[in-house]
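Novice: the sequence isn't on hand, but the structure is:
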């Protein structure tokens, strides 16, 4: 199977790389303490149309697909650009697109496409479990809608979202509901995170007015699998930056009157990093560029995360090691990439959890489970 991008998709990559190099300043964002760069978000929408790339034209988008989003997320990962795109276009938009209600799509997707709405999906509860089955949060009919009660944790960009899609239990099962970010009864508290470039929040719901989006459990599973593939592309991009930084430093840093890249131990380490990066990129591209639905989508997402999450962590850690003392300092960006890699490894399920899920999907019986693997945490 040949996996390759079209010339238009490669042009999108060049545009995104140049745009992020000029406008995405991760250090400025961290120093400002702002939850995200609102101006960068606005310009991505108005100048490139990033938020609406994968949204059909009838809802205000471009009608592109996962391949274009893969390019975008890979470049965002390479630049370590903070922002709510993963939550909005990688998680919430696929959930809305997967639902069968055209009125719901027409109500919420145009705002996402034009960048005026930041959206997210609230799934995880206090056990940290990314399984999309039963929820302990509840939704009861109230007037012409519903009222949601409960709490959600580790919600991507939950503190700034204008639209929150939340899972909650009804009398007939778990369903997905839409809640306004400023709805009465909704309390949002930002988590203190290891990765300063990515926002997570706890959301508490106290009889919060909500609109039913879908009662189909596959909608949330589909959305999270799309987000896993987007995260894999981001991880591949971040790993490539780490490899490039390590190789460049190994060629310029001298010890014993020669570049440290000339020592066999550094050569071997860089070679191992390149193998990991290429494997991660191949897994992310295979998941994004090959059409998948249903169980095939779940298998592709699991395979991408099994490969990309540990690869990024391994390469980011090796980058710090190759840089030596400077790699551990706040002034160098290596530690920021490592923090993104490590937290990403826990997002949407750990690699062990994805291995267990892949085994279930493909009918493989496991001899034993890794501790905590069944909880994706």
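Specialist: Cool, the structure landed. No experiment lies behind these values; they were computed from the predicted model shown.

Novice: make it CA atoms for all contacts and neighbour counts henceforth
Specialist: Will do.

Novice: which helix in the protein runs the most residues?
Specialist: Of all segments of type helix in the chain, defined using DSSP state H, the longest is helix 217-252.

Novice: and residue 363, what is it in contact with?
Specialist: Applying C-alpha atoms under 8 Å, 6 or more residues apart in numbering to residue 363 gives no contacts.

Novice: now the element after the longest helix of the chain, going C-ward?
Specialist: strand 254-255 (DSSP states H and E).

Novice: try it against this one:
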């Protein structure tokens, strides 16, 4: 080069940090605490017995998990009364809850509802107060959208089933009118976060579930450990939390966080099914030897173990992406849901089949895990919906 000052090339952008898929010591300590609690309060016999009652969830177990352990406030900043943890810790709790299909509103209240509020202006007194109440575990909050609503779907406008901001209308004084179907844990909720079409566009309102003008109609779902209900608003008084783009972003954040962490619950379901299948086939004998020693069953369980190990990586990647606010979070969540949901169903089906007829009886818990796996497969977007989203995210051309 002759004359002048040589040009310096721009520094290459720093590569994104690799996701941490390993559990830390404090995450393992949290797992031990939650697992010990669930072993004591939510063993299969206890869960089966509770299904015969009219209680929508186990209030005593929820109080211990939410308040004593502090699980309800994991995603809430410390200054607002929470634990100031991250999605990684919430994923650990959900994995353990999935291992025993515990009937508590953790996903709906401590994850989805909290994420929606964090998407609002937390400096607003109403938002801060609600976050503090949810973090303390004394209040159960629910986002009033159908359980099947996928990330991105709430912005599509009203459709059959109540998905979208247009399913509920809000007057200028905040009075809400409309109907939303198949809302998870609606009967357990004390505070409803309602996406609605307000006078100036989309908005998010808080409504007391016991207020005049609110009706909850429970019905019998496939998964009795996660009750569903239809919500009807007839002039119910709503308190405005967010409007416009912020309201849309808050709901989208809630759905994305919920879908990403649901993968950890699905992982827990699959882990229990695999462990129970191995235990059963190692104890049941046929022709004088354990049936698990037969080569055909060994191959099936080995294949299932590989599926579960891969599901663990996908679920942990989604939790880590949410915790670090990675730019690839949407991709990680779509991958996790597209993969973990079918694995949970396959693990539950294998568990049922390899148990033989015993898995078909009400007294054995295998059916609880199959029903939770099938319910979770539809929750927050089907695997097909997430595969379509993934194709759009990575610009994969349609065939």
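Specialist: Perfect, I can see it now. Just so it is clear, the model here is predicted, and its values are computed rather than measured.

Novice: TM value for the aligned chains?
Specialist: In this superposition the chains share a TM-score of 0.92, using TM-score structural alignment, normalised by the length of the first structure; 363 aligned residues with a C-alpha RMSD of 1.6 Å.

Novice: buried set for the longest helix of the first structure?
Specialist: In terms of neighbour count (16 or more other C-alpha atoms under 10 Å), helix 217-252 of the first structure has its buried residues at 217-243, 245-247, 249-250.

Novice: next one: stretch 282-295 of the second structure
Specialist: Neighbour-count burial for stretch 282-295 of the second structure flags 291-292 (criterion: 16+ other C-alpha under 10 Å).

Novice: what comes into contact with that stretch?
Specialist: Stretch 282-295 of the second structure is contacted by residues 278, 281, 297-298 when judged by C-alpha under 8 Å, 6+ apart.

Novice: cutoff 10 Å now
Specialist: By C-alpha atoms under 10 Å, 6 or more residues apart in numbering, the residues outside stretch 282-295 of the second structure that reach it are 276-281, 297-301, 354-355.

Novice: mind listing the strands for the stretch 101-250 of the second structure?
Specialist: 141-143, 168-170, 175-184, 191-198, 201-208, 214-219, 228-237, 239-243 (DSSP state E, counting those that start in this stretch).

Novice: which of these is buried the deepest?
Specialist: Each of the strands of the stretch 101-250 of the second structure was scored by mean neighbour count; the highest is strand 141-143, a mean of 30, by mean count of other C-alpha atoms under 10 Å.

Novice: do you have the helices of the stretch 51-200 of the second structure handy? List them.
Specialist: Along the stretch 51-200 of the second structure, the stretches classed as helices by DSSP state H, counting those that start in this stretch are 59-63, 87-98, 114-118, 125-136.

Novice: now the last one and strand 201-208, what's the angle there?
Specialist: For helix 125-136 of the second structure against strand 201-208, the angle by axes from the mean of the first three to the mean of the last three C-alpha atoms, to 10 degrees is 50 degrees.

Novice: and the aligned partner of residue 353 of the second structure in the first structure, how far from residue 332 of the first structure?
Specialist: Aligned by TM-score structural alignment, residue 353 of the second structure pairs with residue 321 of the first structure. Using C-alpha to C-alpha, to the nearest Å, residue 321 of the first structure is found at 13 Å from residue 332 of the first structure.

Novice: between those two, which one's more packed in?
Specialist: Using other C-alpha atoms under 10 Å as the criterion, residue 321 of the first structure and residue 332 rank with residue 321 on top: 17 against 12.

Novice: and the more buried one, what element?
Specialist: Assigned by DSSP H and E, residue 321 of the first structure falls within helix 294-323.

Novice: which other helices and strands contact that helix?
Specialist: Helix 294-323 of the first structure is packed against helix 217-252, helix 264-289, helix 334-346, helix 351-362, with contacts defined by 3 or more C-alpha pairs under 10 Å, 6 or more residues apart in numbering; DSSP states H and E.

Novice: tell me which of the helices of the stretch 51-200 of the second structure lies nearest to residue 387 of the second structure.
Specialist: helix 87-98 (21.8 Å; C-alpha to C-alpha).
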